[in-house]
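**Student:** here is the input, now give the coordinates:
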Amino acid sequence: MTSPFDAPSSPAATDDRDANPQYVLPLVVRLERDTPPARTDALETSARAVLTLLADPRVTDPDGEWAERVTAWEDARIRKVVRRARGGEWRKAGELPGITVTGESAEVRVFPPVPLDGWPKELAKLQVSGTDLDDPAEPAAPAPGIPVLWLNPELEMSAGKTMAQTGHAAQLAWWRLDDTRRKEWAEAGFPLAVRTATPAAWAELTTADLPLVRDAGFTEIAPGSCTVVADHPALR
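**Tutor:** Coordinates of the predicted model:
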């Protein structure tokens, strides 16, 4: 799902973003017909995939091969598109430069940003809509001390849309952390959980000084909708 978002912690100036060249971060979730991943696992894996790319030396090194594209992407609206693939489509996507991140059952491959109209043909043909997943059981409470990406309990979003939103929230948390905290999180393998907040907890979270995703409303939900709060212990 294409999910530009507005966030005060963005490194780009709000007034300048639309005038800059627009890029998108592609994510592809493996969705085999008979063995789909659990929804929460896919949401968490998508968030960790975004973080893994942001921490990769090809991005963090100013001379890294992906650094220029990531900078251009972050200087415009932060767009992410989640597509699905299976079988041969997944194998072909895996041949393109990118990083595959695995969860308990989910596999998500993240690629360096591409221009909005410059998608590789192997990715452009993959489907966006219809990425719907379920949890076989209610997710357990998050492990103590790990970051939690809290979903708005009042919004209904497809799995693909929500995967983009959890990726946004993880990115906002990453921007707010100092270098030491970033290194610690990366070395630990980016532990995190995605859960739906209770209405009362959501009201408290959205008034705290925590990263909050506000969606631009291009797909599924109204512009300005608050979708996810990133509750990282280091930001409390």
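
**Student:** use CA for all of it now, contacts and neighbours both
**Tutor:** OK.

**Student:** mind checking how far residue 134 is from residue 159?
**Tutor:** Here the criterion is Cα to Cα, to the nearest Å. By it, residue 134 lies 8 Å from residue 159.

**Student:** ignore the last one, residue 189
**Tutor:** Distance of residue 189 to residue 159, given as Cα to Cα: 23 Å.

**Student:** run this one through as well so I can compare:
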Amino acid sequence: MGGDPAGRLGRVSDNDIPESPGSPFRHERTERDEAPQFVLPLVVHIEKDDPPARTDALETAARAVLVMLADERSLGDGEWAGVMRLWQDARIRKVVRRARGGEWRRASALPGITVTGDAAEVRVFPPVPLDGWPKELARLQVSGTDLDDPRPPAPAPAEGPVLWLSPDLDMSAGKAMAQAGHGAQLAWWDLPDGERKAWQAAGFPLSVRTAGAARWRGLTASGLPTVRDAGFTEIAPGSCTVVADHPALRR
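**Tutor:** Reported below is the predicted structural model:
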């Protein structure tokens, strides 16, 4: 099913960063910075008069990353496997842009996968060089992805996978979508093959929620996969943004 092809990821948390020198989320310069840099583009469909709810968009983006990782075209000798390996050998960058109307139709014509949520639509594309975006995607805006939840999200299912967001950080929806995608990817890499297959067969169910302060302290000390941001945009380098809590990873 594919994993960390470089074999250098490991879990990432406040406590084990020193023992995980190859983590793609360290803000110090590492050998991953010397590799060719690729980006996983995600485009969220946001019509001005009918935007999706924020949590729906975050969950859909996270599932889109998982769908791309598990797709047969990303594995083995698949047509996207080469760029997927290059991307995973460097920093695991994801950039979220928005599209509406004709922009969305043009983006949807490019090779990729569209994943839908309750109302959200996110299209994920094979990784592209950091400075080599297709023109149809390069012209899309990064700004304008601020979204709201019309009502508070329901509590996350106790037995399902949850991507917990830090309560201490104020992230735009686009930034939070990328971070949720990072968390989903860390969980995918840590899961045994059988658990990956089961998750994929179920359609990658997951929830994205913001943790309370006390829960967050426990989560960051739990040993679960934890994202520390590299600090390229919005937040300080090394900030813990997401903890990926999958039932099969709980200790």
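
**Student:** quick revisit: more neighbours, residue 134 and residue 159 of the first structure?
**Tutor:** Neighbour count, other Cα atoms under 10 Å: between residue 134 of the first structure and residue 159, residue 159 has more, with 21 against 14.

**Student:** quick check: that one touching residue 133?
**Tutor:** Yes - using Cα atoms under 8 Å, residue 159 of the first structure is in contact with residue 133, at 5.9 Å.

**Student:** need the overlap of contacts for residue 134 and residue 159 of the first structure.
**Tutor:** Here residue 134 of the first structure and residue 159 have residue 39 as joint contacts, going by Cα atoms under 8 Å, 6 or more residues apart in numbering.

**Student:** and residue 65 of the second structure, what's its match in the first structure?
**Tutor:** By TM-score structural alignment, residue 65 of the second structure lines up with residue 50 in the first structure.

**Student:** cool, residue 204 of the second structure as well?
**Tutor:** By TM-score structural alignment, residue 204 of the second structure lines up with residue 190.

**Student:** helix, strand, or coil at that match?
**Tutor:** Following DSSP: H, G, I helix; E, B strand; the rest coil, the label given to residue 190 of the first structure is coil.

**Student:** hey, where'd the helices end up in the first structure?
**Tutor:** Remark: helices assigned in the first structure by DSSP state H are 39-55, 57-60, 67-74, 87-94, 121-124, 159-176, 179-187, 199-205.

**Student:** right, and the ones you listed - which one's nearest residue 22 of the first structure?
**Tutor:** When the helices of the first structure are compared by Cα to Cα, helix 67-74 sits nearest residue 22 of the first structure, at 6.7 Å.

**Student:** so how far is residue 200 of the first structure from the residue nearest the centre of the first structure?
**Tutor:** Geometric centre of the first structure, nearest residue: residue 167, 1.3 Å, by Cα atoms, centre = their mean. The gap separating residue 167 of the first structure from residue 200 of the first structure is 24 Å, by Cα to Cα.

**Student:** likewise for residue 91 of the first structure?
**Tutor:** With distances taken as Cα to Cα, residue 91 of the first structure is found 44 Å from residue 200 of the first structure.

**Student:** and the aligned residue in the second structure for residue 102 of the first structure, how many neighbours?
**Tutor:** Superposed on the second structure with TM-score structural alignment, residue 102 of the first structure falls opposite residue 116. Around residue 116 of the second structure sit 18 other residues, with neighbours defined as other Cα under 10 Å.

**Student:** now do the contacts for residue 116 of the second structure.
**Tutor:** Here residue 116 of the second structure is in contact with 60, 122 (Cα under 8 Å, 6+ apart).

**Student:** next one: it from residue 230 of the second structure, what distance?
**Tutor:** Taken as Cα to Cα, the span from residue 116 of the second structure to residue 230 of the second structure is 28 Å.

**Student:** which residues touch the aligned partner of residue 132 of the first structure in the second structure?
**Tutor:** Residue pairing (TM-score structural alignment): residue 132 of the first structure is matched to residue 146 of the second structure. Contact analysis of residue 146 of the second structure by Cα under 8 Å, 6+ apart lists 54, 172, 173, 174.

**Student:** what's the answer for residue 32 of the first structure, then?
**Tutor:** Going by Cα under 8 Å, 6+ apart, residue 32 of the first structure touches 85, 86, 87.

**Student:** distance of the last one from residue 33 of the first structure?
**Tutor:** Using Cα to Cα, one obtains 9 Å as the distance from residue 87 of the first structure to residue 33 of the first structure.

**Student:** with the second one instead?
**Tutor:** Applying Cα to Cα, the value for residue 86 of the first structure to residue 33 of the first structure is 8 Å.

**Student:** so between residue 91 and residue 200 of the first structure, which is more surrounded?
**Tutor:** The residue with more neighbours, out of residue 91 of the first structure and residue 200, is residue 91; 12 against 9, by other Cα under 10 Å.

**Student:** what does that one correspond to in the second structure?
**Tutor:** Match for residue 91 of the first structure (TM-score structural alignment): residue 105.

**Student:** repeat that for residue 141 of the first structure.
**Tutor:** Using TM-score structural alignment, residue 141 of the first structure lines up with residue 155 in the second structure.

**Student:** check residue 79 of the first structure too.
**Tutor:** Using TM-score structural alignment, residue 79 of the first structure pairs with residue 93 in the second structure.
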